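In: Structure of the sequence below:
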Amino acid sequence: MIELVSESRCIKCNICVTACPTNVFDKVPNAPPKIARQSDCQTCYLCELYCPVDALFVAPQADESVAVNEDMLVQSGLLGTYRQRLGWGRGRTSAAQAEQSAKFFKYSP
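Out: Okay, here's the model as predicted:
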């Protein structure tokens, strides 16, 4: 479930608002988006994935909200982890490029 929009990292691009399939966020003029309908979050991670500055945190608990602390998320390296593991973002290697399982299957056109 979406738990955090970092006010210090957010660049107010509202990409998360657009990416969210369940309309969890509300745009706020000259401010980071507001988590307006947290219970509608499906824990799909799309907002976190598309955030260009790793300003969002989606907790894996889909059915309940959990308390989070931004400083602890940053110190533990969890803020932006989802994008990093998938290789999204400048200077990151795509997880698809590292995927090796295709070598086990024959492909014949």
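
In: going forward, measure contacts and count neighbours with C-alpha atoms only.
Out: Will do.

In: what are the ranges of the helices in this protein?
Out: 15-19, 46-50, 70-76, 81-86, 95-98 (DSSP state H).

In: deepest of these, which one?
Out: Counting by mean count of other CA atoms under 10 Å, helix 46-50 has the highest mean neighbour count of the helices of the chain, with a mean of 22.

In: Run the chain-centre distance for that helix.
Out: 4 Å (CA atoms, centre = their mean, to the nearest Å).

In: compare with the first, here's sequence two:
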Amino acid sequence: MIEILLEDQCVECNLCVKVCPTNVFERRDGKAPEIARQDDCQTCYMCELYCPVKALYVAPNADEVMGITEKDLNETDLIGSYRSSIGWEKGQKSTAKQDLAYKFYLK
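Out: So this is what the prediction gives:
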């Protein structure tokens, strides 16, 4: 579930608003988007993936808010960690070749 949007890091690009399939975010003029409908989050990670400045953290538990704070994120380096783990950072090589799930669909 979406846990945190770091307003001081947000560049107000509103990509999170655009890519969220369940309309969790609310666009605000001149400000960072607001997490307006947190309970609607389906933990798809799209907002975290598309955020160009690592201003979002989506916790892996889709059923409840974990209560993670900005301080926790700074101490554990969790902010944007999903984006990094799948190779979406600048300069990273794609990890798609490591995903062998495609073998299930070969005929």
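
In: Put one on top of the other, what's the TM-score?
Out: The TM-score (TM-score structural alignment, normalised by the length of the second structure) is 0.87; 105 aligned residues with a CA RMSD of 2.1 Å.

In: ok, now which ones touch the residue most central in space within the first structure?
Out: The residue lying closest to the centre of the first structure (CA atoms, centre = their mean) is residue 48, at 1.1 Å. Residue 48 of the first structure sits next to 16, 54-58, 80, 82-83 when contact means CA atoms under 8 Å, 6 or more residues apart in numbering.

In: and if we set it to 6 Å?
Out: residue 56 (CA atoms under 6 Å, 6 or more residues apart in numbering).

In: separation between it and residue 56 of the first structure?
Out: For residue 48 of the first structure, the distance to residue 56 of the first structure equals 5 Å [CA to CA, to the nearest Å].

In: now do residue 62 of the first structure
Out: 16 Å.

In: Comparing these two, which residue is more hemmed in?
Out: Using other CA atoms under 10 Å as the criterion, residue 62 of the first structure and residue 56 rank with residue 56 on top: 25 against 16.

In: List the contacts of the more buried one.
Out: Taking CA under 6 Å, 6+ apart, one finds 4-5, 48 in contact with residue 56 of the first structure.
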